[in-house]
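**Student:** Coordinates for the following, if possible.
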Amino acid sequence: MNLKPRIGLSFDGQCEAAFKFYERSLNGKIELMLRWGESPMAKDAPAEWGGRILHARLAIGDTELLGGDALPGSYESPRGFSILLDPKDPGEAERLFNALAENGTVRMPLQETFWSPRFGVVSDQFGIPWTINYEKPE
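**Tutor:** Prediction:
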């Protein structure tokens, strides 16, 4: 079995802004940004949902980040997980950390630990938790 988990994120009306931020910060490419108002379900959804994102897809390397805006009143802040990024060099670790920390909250500064020359934890400006973990090649 070749199972490849993908990450799906929920936002409180900020999915489009978040994915544009991730496209820049993670050197990704937005492949899809489908609004409720453009979907086959538009006629069944309240008009105020029209601009909200039903489904977004961002290609990052050989994986995808998926997302959408939660239905109004149903959004819950992220908790109990972190998206782990494994940069290939210390410079890329610093670039990723600093980009994701822009207007976000640093939980653990990017620093050397006993297991990693560059490790840090940040919640971005949209409340999504990220862990940067550069492992020196052996």
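
**Student:** okay, CA-based contacts and neighbour counts for the rest of this
**Tutor:** Will do.

**Student:** All the strands of this structure, in order from the start?
**Tutor:** 7-11, 29-35, 53-60, 63-69, 83-85, 105-111, 118-123, 129-134 (DSSP state E).

**Student:** Second chain to compare with the first, below:
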Amino acid sequence: MKVISYLNFDGNCRPAMEFYKSVLGGELIAMPFGDTPMSDDMPDFADKIAHACLMGDGWHIMASDCPPGHFEAMKGMNISIHVPTAAEGKALFDKLAVDGTVTMPFEETFWSPGFGLLTDKFGTPWMVNTDMA
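**Tutor:** Coordinates of the predicted model:
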């Protein structure tokens, strides 16, 4: 079994997923609504994303734009990233935090040499954690 995060956006899926690709790497595949059978029902939504997938080595993040009137902001969850070193964690944290809101600065905790919480500029909450030695 795989558990894969699926994010919903209010019309800004493409720039969000391009941002995540710039931070996390991986391969991004995106299908706009205009390339689907739904394009006739939502002609003004043709350039928005019906489905996107960012794939890295052993991980995926999927996403889409919600049809008009169906978006609800993300809450009660985090995308959790675990990396081997505090230096890697800090670098990812700082990139994701650009123009976002830091909830807990990236710092040493009793369980980790580096941990932090933030909500990025697209409204996605992230948890960056470093593995214990």
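
**Student:** Rebuild the strands of the first structure as TSV, extending it with mean neighbour count and distance to Pro46 of the first structure.
**Tutor:** Formatted as TSV, the strands of the first structure follow (neighbours: other Cα atoms under 10 Å; distance: least, Cα to Cα, whole Å):
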stretch	mean neighbour count	distance to Pro46 of the first structure
strand 7-11	17	18
strand 29-35	16	13
strand 53-60	20	13
strand 63-69	20	14
strand 83-85	13	32
strand 105-111	16	34
strand 118-123	23	32
strand 129-134	23	31
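
**Student:** mind giving me JSON lines with those strands and columns for distance to Phe21 of the first structure?
**Tutor:** Below are the strands of the first structure laid out as JSON lines (distance: least, Cα to Cα, whole Å):
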{"stretch": "strand 7-11", "distance to Phe21 of the first structure": "13"}
{"stretch": "strand 29-35", "distance to Phe21 of the first structure": "10"}
{"stretch": "strand 53-60", "distance to Phe21 of the first structure": "11"}
{"stretch": "strand 63-69", "distance to Phe21 of the first structure": "13"}
{"stretch": "strand 83-85", "distance to Phe21 of the first structure": "15"}
{"stretch": "strand 105-111", "distance to Phe21 of the first structure": "15"}
{"stretch": "strand 118-123", "distance to Phe21 of the first structure": "13"}
{"stretch": "strand 129-134", "distance to Phe21 of the first structure": "14"}
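
**Student:** and Ala42 of the first structure, which of those strands is closest to it?
**Tutor:** strand 29-35 (8.8 Å; Cα to Cα).

**Student:** helices and strands around that closest one, which ones?
**Tutor:** Judged by 3 or more Cα pairs under 8 Å, 6 or more residues apart in numbering; DSSP states H and E, strand 29-35 of the first structure is in contact with helix 15-25, strand 53-60.

**Student:** rerun at 7 Å
**Tutor:** With contacts taken as 3 or more Cα pairs under 7 Å, 6 or more residues apart in numbering; DSSP states H and E, strand 29-35 of the first structure sits against strand 53-60.

**Student:** equivalent range in the second structure for the strand it packs on?
**Tutor:** Here strand 53-60 of the first structure aligns to the second structure at residues 49-56, judged by TM-score structural alignment.
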